[in-house]
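Enquirer: Quick one, what's the 3D model for this:
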Amino acid sequence: CIKRVCKAVIETLLADEVRWPSENSLEIPIKFMQLSRQGFPCVAGCVDGTLINIDAPTVHEESYVDRYGNHSINALMVCGPDRRIYYITARWPGSVHDARILRNSSLSNTWEAGWRPFSNAVILGDSAFGLRKWLIPPVIHGPVTPNGLRFLRAHRSTRRIIENCYGVLKEKFPCLNYLRLQPDIAGKVILTLACVFNIEIGINGIQCDTDWDLEFNIVDEDPTGVEDADPAALENLHRIISLF
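Expert: Sure thing, here's the model as predicted:
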C-alpha cells in the first residue's frame, strides 16, 4: 500500500509541486532579503542535507552508517523563504557527504549549464559546500573586512531557513525521525512527504514566529577558506560581498 501511494504521488505530483516557482519568481529574492537584518541579495534558495534514520539495510549496510553511528539516508534539499521545498534528492546513504551529493545531482547539472530562476540567482549553503558562481558558502577570499563580516552574518541568518524547514518537516511528519524501512522505499516516502509538505504550504501557508534578526557567532565558519574556486566564482563572491 505504501509503495503504491508513493509511486502515484511521485509520478503524478512531484515534478509540479517540488520545483522553483515559474510565476512571480522575482518575489523569491525579495522575501529572502527580509530574512536578515542586512538583507542578502539575489538568493534563490538555501541548500543542506538532513539525515533520516532507517532500519539497517540488508545490502551495503556499512555505507548507510552516518557520523552518529546510525543507519540513515542523507536527504539533500533546497528550500525557499517560505520553507517550500524547491529541490530534493533522497537516494544517498547516510555516510555520503553533502557536497558529493550536490556534485552528482541534477540540480548541479542544471545550474552549471546556466539555468537560473531569475538573473544573478545564487543558492546559499554551509561551509561543507565548495564555492561556485551559483553556490555561495560562508567564506571570504582575502582579509576579513567590515563588508565581509556583514556578509557572513547575513549569510548565516538567511541560511537558517533550511534548518528551520527541516525542523518543521520532521515535526509535521514524525516518522521522518525514524523510517522503519529499507532504503529504496524510505527514499520514496521522503519524496512523497516533501510533496505533501509543499501542497500544504500552498493551501495553508506556515506562520513564521522565528526571530531572524538574532546575532550569530560566525567564528566557526572558517571565513577565509576557498578551495578549488574558479575565477568566475571568486569574482561573483567579491561582487556580493561588496554589496554589504
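
Enquirer: okay, CA-based contacts and neighbour counts for the rest of this
Expert: Will do.

Enquirer: in this structure, which residue is closest to the centre?
Expert: Val47 (1.9 Å; C-alpha atoms, centre = their mean).

Enquirer: hang on, that residue packs against Cys79?
Expert: Yes - using C-alpha atoms under 8 Å, Val47 is in contact with Cys79, at 6.8 Å.

Enquirer: Now for those two: what residues contact both?
Expert: Taking C-alpha atoms under 8 Å, 6 or more residues apart in numbering as the criterion, Val47 and Cys79 both touch Ile162.

Enquirer: Find the nearest non-adjacent residue to Tyr166, please.
Expert: Thr50 (7.3 Å; C-alpha to C-alpha, 6 or more residues apart in numbering).

Enquirer: Check which helices and strands the lengthiest helix in the chain sits against.
Expert: Across the chain, the helix with the greatest residue count (assigned by DSSP state H) is helix 146-172. Helix 146-172 sits against strand 43-53, strand 72-79, helix 231-242, with contacts defined as 3 or more C-alpha pairs under 8 Å, 6 or more residues apart in numbering; DSSP states H and E.

Enquirer: And the next helix or strand past it?
Expert: Heading C-terminal from helix 146-172, the first helix or strand you meet, by DSSP states H and E, is helix 183-204.

Enquirer: what comes into contact with that next one?
Expert: Here helix 183-204 makes contact (C-alpha under 8 Å, 6+ apart) with 2-3, 6-7, 9-10, 13-14, 17-18, 54, 57, 73, 84-85, 88-91, 169, 173, 176, 179-180.

Enquirer: go with 7 Å
Expert: 3, 6, 9-10, 14, 17-18, 57, 84-85, 90-91, 179 (C-alpha atoms under 7 Å, 6 or more residues apart in numbering).

Enquirer: Could I have the PyMOL command that selects the buried members from the residues you listed?
Expert: In PyMOL, a selection of the buried entries from those looks like this (16 or more other C-alpha atoms under 10 Å):
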select buried, resi 6+9+10+14+17+18+57+84+85+90+91+179
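
Enquirer: what's the closest of the contacts of helix 183-204 to Ile123?
Expert: Ile85 (13.1 Å; C-alpha to C-alpha).

Enquirer: The residue nearest to the centre of the chain against Gly125, yeah?
Expert: Yes - look at Val47 against Gly125 with C-alpha atoms under 7 Å: they come within range, at 5.1 Å.

Enquirer: So what touches stretch 72-80?
Expert: 44-54, 64-66, 85-94, 162.

Enquirer: and for comparison, fold this next one:
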Amino acid sequence: MTRRTDELRRRFNMLNGRKKAGEDRLQPTMRNTLRKLSRPTNKNCPTADRWLDLKLNLTHSCAMNNKVLEAAVHLTENITPYCQLNATVPILRLFLDRESDLRPYLRLTRQSIVNLIAALPYEVDHGWSKDIEVVMFLFWLAHAASYRVVASAFGIPKSTVHRVVHKVSRAVLALLKSMVCLPQGEELEEVGAGFARLAGSPAFHVAVGAIDGCHIRIKPPAVNAACYFNRKLFHSVQLQAVCDHRGKFLDICVGFPGSVHDARTLKNSAIYSRQLYPPEGRCILGDGGYPCLTSPITIMTPYREPVASPVEARYNRHHSRARCVIERAFGMLKTRWRSIFFKALEVSPEFTPIVITCFATGDIIDAEMDDDDDDVNEDNSEAREVVCGDTLRNRLAAAVSVPDIYVPALVEHDHV
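Expert: Predicted structure coming up:
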C-alpha cells in the first residue's frame, strides 16, 4: 500500500512540475489543482458543486489516500497544454495528413497553402504556429463561417480565432503592393498576346487588361442606407478590378456605395485619376457601363445594340470573348472566398483589408486599394481632357474584319 501511494505521489508531483514535495506542501498543491480542474462548467450544477466541496474538504490524511491521488493524477493527465494541437479535430487531422486533399475544405491545394505560408513575412515565436494560423484563416475565409463555428471546428477559443483572422489578414495585406501590381515592359507584350488569343483576332494585341465591377453584399448601415441600395435590390459596396488575360488581378478599388454607377467609380479611382494604366498605345476592355475613351486612359467598349453593320457585330463578338476573362476571375473569387461574397458584412473599415486579402491571396497562390478617403474624393482642381474613343474603336473594328489570309490573285493586282 505504501509503495502504491508513493508511486501516485511521485506521478502527481511530476505532472505538476515538482521533483520533490513534502507532505506539508502536497495538500495545498492538490487543493489548488482540484479547485482549477474541478470547477464546473455549469455553475448551476448541484452535483458538480457537491463533488467539488467533497474534494476541497478532505483532511491531510485523506489527501494521502490512493483514491484521491488517483483522481488528481487522472485529472492532471487530461489537461491539454496551451497551444497544443488536438489531433482529433477533423480539419487538423486532414491538414496533418500529407496525402489528403484540402480543396473541399480550404478551397486551395496543399501546394498553394504551402506557397502562401512561405510568402507571409511574419514569424511566430509563441502560441500557435504559422501553419495552423493560416489554415484557420483560410477555413474562415472559405466557409463564410462565424468565429464561433470556426472555434468549434478547431477546438480553440473564439477570441483566438478573431485575433488570428485579423493577424493573418494584416500579414497578407503587407504583400499587396508586390502581389497586385501593373505589368511593365516585356510583360505587356505577353498580356497583349494573351488577349489576342482570347479574342481570336490579332487586332486585340493592343489590349492589356479587362475592367469590371461587382457588388459586395453588406448589412444596411444606420446612416445613409439608401446610398448603398444597388440596382440589383440589395445593399452593397462597389468593387472595381482590372485583370490580365489569365485572370490575375492588376488593380483593385473598393469602397463606393452600391448605388454609384460603374463610370463614376472608374473616374474616382486611382487608375483613372492618376492615369496609371494602360500605357500609351494600349487599351483596356470594358463593358457598356463604361465610356469609350482615349484620354485620360484608353478604354474600348462594345458598340451599342442594335449594331449598324456586320463590322460592328464582328467586333462585339471578339471584344466579348476577350473581356469575359474578368467575369471568370470574379466568379472564381466569389466561389473560393465565400466569407466575403456570400454573406452580409458590416460597413466598417475593419472588413476592408479582408476584401483586399482575397485578391492578394489569389495572386500569391497563382504565381490599390483605397484604404483612406483621399483616393475616393473627387478632385476637380485639375481638369482632364476627356477624349471619346469612337474613332479608335472604329479602326479596331476594321482591323478585326480584315481577313488574316489574302487570296494570292488579289494581292498581285492593284485595285482602284
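
Enquirer: Who are the contact partners of the counterpart of the residue nearest to the centre of the first structure in the second structure?
Expert: Using TM-score structural alignment, the equivalent of Val47 of the first structure in the second structure is Ile211. Applying C-alpha under 7 Å, 6+ apart to Ile211 of the second structure gives the contacts 241-243, 284-286, 326.

Enquirer: Find the nearest non-adjacent residue to Ile211 of the second structure, please.
Expert: Residue nearest to Ile211 of the second structure in three dimensions, not counting chain neighbours: Val242, with 4.4 Å by C-alpha to C-alpha, 6+ apart.

Enquirer: aligned partner of that neighbour in the first structure?
Expert: Checking TM-score structural alignment: Val242 of the second structure goes with Val78.

Enquirer: Run a quick neighbour tally on the alignment partner in the first structure of Ile326 of the second structure.
Expert: Using TM-score structural alignment, the partner of Ile326 of the second structure in the first structure is Ile162. The number of residues packed near Ile162 of the first structure is 27, by other C-alpha atoms under 10 Å.

Enquirer: re earlier: give the buried residues for the longest helix of the first structure.
Expert: 148-163, 165-166, 169-170.

Enquirer: Stretch 82-97 of the first structure now?
Expert: Counting neighbours by 16+ other C-alpha under 10 Å, stretch 82-97 of the first structure gives 82-96 as buried.

Enquirer: Among those residues, which ones are in strands?
Expert: 85-93 (DSSP state E).

Enquirer: For Glu11 of the first structure, see how far away Trp111 of the first structure is.
Expert: 24 Å (C-alpha to C-alpha, to the nearest Å).

Enquirer: next one: Leu102 of the first structure
Expert: Distance from Leu102 of the first structure to Glu11 of the first structure, by C-alpha to C-alpha: 23 Å.

Enquirer: Which of these two has more residues huddled nearby?
Expert: Leu102 (19 against 11).

Enquirer: Isn't that one up against Asn109?
Expert: No - if you go by C-alpha under 7 Å, Leu102 of the first structure and Asn109 don't touch, sitting 9.3 Å apart.

Enquirer: The residue lying closest to Arg304 of the second structure once chain neighbours are set aside: how many residues sit nearby?
Expert: Ranked by C-alpha to C-alpha, 6+ apart and with sequence neighbours excluded, the top spatial neighbour of Arg304 of the second structure is Gly288, at 7.4 Å. Using other C-alpha under 10 Å, Gly288 of the second structure is surrounded by 13 other residues.

Enquirer: Gly288 of the second structure matches what in the first structure?
Expert: Aligned partner of Gly288 of the second structure by TM-score structural alignment: Ser127.

Enquirer: show me the contacts for Gly45 of the first structure.
Expert: Counted by C-alpha under 7 Å, 6+ apart, Gly45 of the first structure has contacts 78-80, 123-124.

Enquirer: Which of these are conserved in the second structure?
Expert: Retained in the second structure by both residues aligned by TM-score structural alignment, their matches' C-alpha atoms under 7 Å are the following of the contacts of Gly45 of the first structure: 78-80, 123-124.

Enquirer: circling back to that earlier point, from the contacts of Gly45 of the first structure, pick the one nearest Phe40 of the first structure.
Expert: Distance to Phe40 of the first structure across these (C-alpha to C-alpha) is lowest for Leu124, with 9.8 Å.

Enquirer: Just confirm that closest one contacts Thr158, I think it does.
Expert: No - judged on C-alpha under 7 Å, Leu124 of the first structure makes no contact with Thr158 at a distance of 8.3 Å.

Enquirer: And Ser259 of the second structure, how far from Val355 of the second structure?
Expert: 19 Å.

Enquirer: how about Lys31 of the first structure, what does it touch?
Expert: Here Lys31 of the first structure is in contact with Pro81 (C-alpha under 7 Å, 6+ apart).

Enquirer: Give me the aligned partner of it over in the second structure.
Expert: Checking TM-score structural alignment: Lys31 of the first structure goes with Gly194.

Enquirer: Show me what counts as buried in the strand or helix carrying that match.
Expert: Gly194 of the second structure is part of helix 186-199 when elements are defined by DSSP H and E. Of all the residues in helix 186-199 of the second structure, those buried under the rule 16+ other C-alpha under 10 Å are 188, 190-199.

Enquirer: What separation do you get for Ser159 of the second structure and Val134 of the second structure?
Expert: 16 Å.

Enquirer: the more surrounded of the two?
Expert: Neighbours per residue, other C-alpha under 10 Å: of Ser159 of the second structure and Val134, the larger number sits with Val134, 21 against 11.

Enquirer: Next, the more buried one: secondary structure please.
Expert: The assignment at Val134 of the second structure comes out as helix when based on DSSP: H, G, I helix; E, B strand; the rest coil.
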